[in-house]
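Engineer: From the sequence below, what's the structure:
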Amino acid sequence: MDGYKGDGQGVDLAVNVEVEAMLQALYGAITEERGRWVAQHGSHRLTSAFQPIYSFPHRRPVGYEALVRVEDERGRPIPPVAAFEGVGNFDEQVWLDRLCRLLHVHNFVSQRQTDCWLFLNIHPAVFVHAAMQVRMLARAVEVVHDLGLPTHRLVFEVTEDVMARDDSFEDAVEAARATGCLLALDDFGVGHSNFDRIWRIRPEVVKLDRSLLKRTRGSRKMARVLAQMVALLHECGALVLLEGIETPEDAQMAMDADVDLVQGFAFGHPAPQLRDEQGVSPELEGVWSLFNDRQAQLRRDHLDRLTPFRTAIALALQPLQQGRPLAEACAVFLKLAGAQMCVLLDEDGREIGPRAVPADTPLDLDPRFLPMERAGDARWARRPYFRRAVEAVGEVQVTRPYLSLHGARMCVTVSVAYWQDGRLRVLCGDLDWDET
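Structural biologist: The predicted structure follows:
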């Protein structure tokens, strides 16, 4: 046993020596120049730039993403990807990744920012490799703490698609999380993006790929999809960051989608210095002002569009209670442009009698959706338009836009519950809600 213990101690000593040698070599590659830290890698000179990450509710930066800037031997800027593409092997990749992170941490802490996250990009393969090197990881945590940056202010960004290729990723996540740092999954929404993996990994932050924002511009349908994606990520327990915000209009789309954090040229370009802001950011204040104006206009437009349908559904109650046929009672509703149909439901949400449709409804319905047109003994009790109506009898209810099962069209339902002969009834009217 004693001999075995001695061998173990010898291995530990060798590992510790290797870790310290690596750390010493890294520090030998960085120097301080006029208050800023720079690194040398071959013929390339590396510096740090930081792009602010804002919180909509707080209206100020809550974090900064560190980005490397590269110059050649003549001081000319070159794309950072060029420096990384020139890496000869994996060991050199690990070295360069660690060098960049050490450089960024020094440039961040030297600016004495005490209440913001530092987002650090890390190559996926390096993340898995580094997280499983227990001694090196522990020493790195020690160095960061000594510099005055607690690990709970570190956010490691890893591209999301690595989870589809590497089974050891989850183990690496647990090892990294044990240090107290946060994990951000980058570029979510493209490639192999999968909500199941989000449930398993439980990242603290999910960064949506900027391509989602591009697809949302000019499309109300995609705006709704983006909002639903954000809502589901919130259900997974993650903060949602949307990057690539370039204009006030982009910021409005992000706010409408209920994202938590935003990043992009609309709020700040990457720069060596952190933003010295006291109080509310003027860029964010402008976004909130535009949001207030836009919401007021949307409410007015929404009200103008729905008021005739709300009035018409309310007018149908008296003739229905007098025993008039559904089509006759809902004649005013069915004549409005965009009306789809009216239907009467019992207290269990079952349809009573035939539906009433506008006179100009085409007879040749899309045959692809005919199975959904035959209602039979369908029950609609779980639908919001039914539940809300029975909870507030006599008050007209309006749903959010949703996909109707009748022809797979976007619609809004206006509904109202009433009593007739001691039985509860719910009158529903659907109207088209076109989206592009």
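Engineer: Please make it C-alpha for all contacts and neighbour counts, starting now.
Structural biologist: Fine.
Engineer: Glu373 is in contact with His406, isn't it?
Structural biologist: Yes: with contact defined as CA atoms under 8 Å, Glu373 reaches His406; the gap is 5.7 Å.
Engineer: So for these two, which sits in the more crowded spot?
Structural biologist: Between Glu373 and His406, counted using other CA atoms under 10 Å, His406 has the larger neighbour count: 18 against 13.
Engineer: Also this sequence, please, to line up against the first:
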Amino acid sequence: MIKEIIQKELVEIYFQPIVSIRTKKVYAFEALTRCVYKGEFIPPNVLFDLSKKENLIIELDELTRKKAIEKFSEYYYKDRDLVLFLNFESTMINKYEEIKNRNRFVEKIFNLKIPPQNFVLEIKEDEITNTKALKKFCSTYKELGFSIALDDFGTGSSTFDRINLIRPDIIKIDRSLFTDIKTNQINKEIVKAISKMSHNLGIRVLGEGVEDEHAICLGLKSTINLFQGFYFAKPTSQINDDDINTIVKKIITIGKDFKARNIAGINKKREVISKYDLIANEMFSKINSLEHSHKILEDEFYKHQDIEAIYLIDSQSSKQINDTMVSENINDKFKPTKCGDEHYLKEYYYITLESKQGIFLSPKYISYATGNICKTFAKRFSLGNKSCILCLDIVVEGK
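Structural biologist: Predicted coordinates:
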């Protein structure tokens, strides 16, 4: 069956658009393999697994790449900024030294007069065991002008040390990290961390498999600009001008949604600051001396179920005044800070101290104490000739 599929070139290439929100256009296509044999659809993973068993993986890989390049040429001649993402079988890279002279796809590109700069070679580095071959593969094609993308990054066995080895141009964050990202704080933080690291290293980031506005807006907030997923378009055999116009409309819509969310977020932050500013003022108005502060704050603590912890810091020494008041439902392994503990390297200390308003509100974080998603509100107060900072750990979402 596989031999017949290859000989008769029974595979078809589908393209899935990759969009750039910043430029409001389709930036690239990813080439995906589809096959129908005798009326039956054969999933790509099954197709490639069968070709490996028949020792025909190289032939199938070359066929799909050849057909993808031929199909792409039709689109390239209409838009010479368009880019094509080509997948490379990991088996091919592991055996690169054996097949390095079989650069038929490079010859095809040159014959069609398409610059290598319009191609991105995708690799799944966690499936590649031959690091010497991997490094040689990447350096060879980068010298020719091709870009290299790490696919499915952030899951499986992908390791950060491979970034130093491969020096990719693009990192594709795996679709699984965008699943339920609205409620999954861990995935949210992983996406933000990968994006920040990549941008600091001069690597472009692509959010893969995005299916809803929230995932895209979070990606945009994390400085991700390139996206691929069902929200914009499913893989298809042909992409016409109407399809492109539909995608552009979606890009414009998501841009408006992103701006609206940011403005709403700013207003929400102002509301939170205003609310806890009043609460902090009310608490501190009852404190006449630091000696009695702990008892007063303890009484106030139990009036507010949304406050997980309260602690007071001496502005001058950066040391804590009294022990932390904390929720009863804390992790047994967590040790709350105590009287005399240092806070001089904590943002809620030095930013509050330096800010003109004397107020600080942290981003969301997962509390060590309870696992709740929290923010820390801090405000500077004066008590006689003494300056101190009141900190409130606020529960934003329960665990």
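Engineer: list the contacts for His44 of structure 1?
Structural biologist: 70-73, 83 (CA atoms under 8 Å, 6 or more residues apart in numbering).
Engineer: Roughly how far does the equivalent of Arg59 of structure 1 over in structure 2 sit from Ile224 of structure 2?
Structural biologist: Under the alignment (TM-score structural alignment), Arg59 of structure 1 maps onto Lys24 of structure 2. As for Lys24 of structure 2, its distance to Ile224 of structure 2 is 14 Å (criterion: CA to CA, to the nearest Å).
Engineer: Neighbour count: those two, which is higher?
Structural biologist: Set Lys24 of structure 2 next to Ile224 and count neighbours by other CA under 10 Å: Ile224 wins out with 25 against 15.
Engineer: What residue, apart from its backbone neighbours, is nearest the alignment partner in structure 1 of the more buried one spatially?
Structural biologist: Under the alignment (TM-score structural alignment), Ile224 of structure 2 pairs with Val259 in structure 1. Leaving aside its chain neighbours, Val259 of structure 1 sits nearest to Val240 (5.3 Å; criterion: CA to CA, 6 or more residues apart in numbering).
Engineer: What count of nearby residues applies to the equivalent of that neighbour over in structure 2?
Structural biologist: Under the alignment (TM-score structural alignment), Val240 of structure 1 maps onto Val205 of structure 2. Neighbour count for Val205 of structure 2, taken as other CA under 10 Å: 26.
Engineer: Secondary structure element for Val205 of structure 2, which one?
Structural biologist: strand 204-208 (DSSP states H and E).
Engineer: for Ser157 of structure 2, same thing?
Structural biologist: When elements are defined using DSSP H and E, Ser157 of structure 2 is found to belong to no helix and no strand.
Engineer: quick one on the thing from earlier: drop anything exposed from the contacts of His44 of structure 1.
Structural biologist: For the contacts of His44 of structure 1, a burial check counting by 16 or more other CA atoms under 10 Å picks out 70-71, 83.
Engineer: do you know how far the most centrally placed residue in structure 1 is from Ala389 of structure 1?
Structural biologist: For structure 1, the residue nearest the mean C-alpha position is Val240 (3.7 Å; CA atoms, centre = their mean). The gap separating Val240 of structure 1 from Ala389 of structure 1 is 34 Å, by CA to CA.
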